[in-house]
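**Q** I need the structure of the sequence given here:
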Amino acid sequence: MQLTLFHLPNSRSQRIIWLLEELNLTYQLVFCETKADGQITDDLKLIHELGKAPILVIEEYKNLERIVLAETSAITDFLSHRFPRIGLRDLSSAEQLHYFYWKNFAEASLMPNIVQKQVFAQIVARTPFPLGFITRAIKYGVDRAYLNMALEQQLFLINRQLINYPWIAGSEFTVADILLWFPLQACVQANPEFAKFEHIQHYLNEIKSRPAFQNALAKGNWSTLDYQTYWSKAW
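**A** The predicted model follows:
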């Protein structure tokens, strides 16, 4: 089986590099070309019509010549099923329930709230004078009425889960940890107030100490400064 990953630095596709490193798989890494505004060029649509990273191309898999997988969750589901050692294999029944919940929580609950904050921030930044005060007022209202409170509650929930467990599903490191890292790191780095969640801080430090994580950052051209600068704008 041959694997080719199309990757955009400092994006959610960083997690797929990390997963491939944890699984110790051989793969080719292709960096997506970007326009002046940082968006991916249309060339990637030749691989998948939506043209979004990550995209994993799988060749010589069973009787299929070529499979093109997009979406982080779909890719992680495939790889964790094909190579189950950081999936469900070593989990107890209770930990399996945690695994299913947190794996989906990361992409379905936490990430959308952060993205909404970023979208409103981008709208404010791109609104021409003298209309900027209108979009700033809308962002302030949405943040105060919903998004800030929702994120506070979500991080409280994560922090509480980590009081009794070293990893989000329990005693074993799993794909759920890989999926949760990106939005959780975005929150903690962007908003200093979230430093109060000490179990989350310890959890993120444990992630940083993993050799596969460190290898993935190096291979993916990760920039902590660029990442923090981008997500800080959401607040």
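
**Q** okay, CA-based contacts and neighbour counts for the rest of this
**A** Noted.

**Q** which helix or strand contains the residue most central in space within the chain?
**A** Centroid-nearest residue in the chain: residue 182, 3.5 Å away (criterion: Cα atoms, centre = their mean). Using DSSP states H and E, residue 182 falls within helix 175-190.

**Q** same for that helix, what does it pack against?
**A** On a contact count with 3 or more Cα pairs under 8 Å, 6 or more residues apart in numbering; DSSP states H and E, helix 175-190 meets helix 14-22, helix 93-105, helix 111-126, helix 224-232.

**Q** could you also give me the structure for this next sequence, so I can compare it with the first?
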Amino acid sequence: MSIVLYHHPFSRAAGVVWMLEELGVPYELRFVDIMQGAQKSAELLALNPMGKLPVLVDGDAVVTESAAIGLYLADRYSLGRLAPRPDDPARATYLRWSLFAPSVIEPGSLAKAAHWEFKPSQAGWGDHESMLRAMESAVTGREFLLGDHFSMADVIFGGTLRYMLRFNMLETRPAFVAYSDRLGARPALQRSEARNLAVAKERGLDT
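**A** Next up is the predicted model:
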């Protein structure tokens, strides 16, 4: 087993468990007590100077940032299935929505919640309503982001969407809810949720 995920069930590493379950590859979860600041330990800082989770180690490769981890894993372990091949036109859409999640949805939602004042033309995420319309366009009239074909982009984009719906950080538009429900029916997602819950119980975090 070469894949090690530095993990806490209440961190973004929880979503990487879904990625790994979709791949069906063996992996080890290495618990990091973020409540005690263990993510700032010398060991973790050597892997990720940001001192944050997730951190994935695959042999000699070290990957941080959830979207980067997803793209890396899909290319390495599921090229042609969870990741379109480089010569497949669908890869353009795949990359577009994979990067839209951390580049637009996350900062755009934070800006809205925190009532930031800025000119949309000067922010990479633009204005909130345009962001929502773009998200709707991505999931309306198709099963997944690439049509009938599920991909790692759905884990990255869809994971962000599901998290924000759960914590009322995003409008519950019908297209969002329907897409979230489709993702929630995936066995790999259900397995990942069970595994994250098991770690939380084991560590006494579920009380």
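
**Q** just the helices and strands packed on helix 175-190 of structure 1: most buried one?
**A** Sort those by mean neighbour count, taking mean count of other Cα atoms under 10 Å, and helix 14-22 sits at the top with a mean of 23.

**Q** so what touches it?
**A** Outside helix 14-22 of structure 1, the residues within contact range by Cα atoms under 8 Å, 6 or more residues apart in numbering are 5, 7-8, 26-27, 54, 72, 75-76, 175, 178-179, 182, 212-213, 215-217, 219-220, 222.

**Q** next secondary structure after that helix?
**A** Sequence order places strand 28-31 as the next helix or strand after helix 14-22 of structure 1, per DSSP H and E.

**Q** that following strand packs against which elements?
**A** Counting by 3+ Cα pairs under 8 Å, 6+ apart, strand 28-31 of structure 1 packs on strand 2-7.

**Q** give me the angle between the strand it packs on and helix 14-22.
**A** Going by axes from the mean of the first three to the mean of the last three Cα atoms, to 10 degrees, strand 2-7 of structure 1 is angled at 150 degrees with respect to helix 14-22.

**Q** and strand 2-7 of structure 1, how far from structure 2 on average?
**A** Strand 2-7 of structure 1 differs from its equivalent in structure 2 by a mean of 0.7 Å after superposition (mean Cα distance after the TM-score superposition for structure 1).

**Q** buried set for that strand?
**A** Neighbour-count burial for strand 2-7 of structure 1, with 16 or more other Cα atoms under 10 Å as criterion, is recorded at 3, 4, 5, 6, 7.

**Q** output those residues as TSV; include the columns distance to residue 202 of structure 1.
**A** Shown next, in TSV, are the buried residues of strand 2-7 of structure 1 (distance: Cα to Cα, whole Å):
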residue	distance to residue 202 of structure 1
3	33
4	33
5	30
6	31
7	28
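
**Q** out of these, what pair is the most spread apart?
**A** Within the buried residues of strand 2-7 of structure 1, two members stand farthest from each other by Cα to Cα: 3 and 7, at 12.6 Å.
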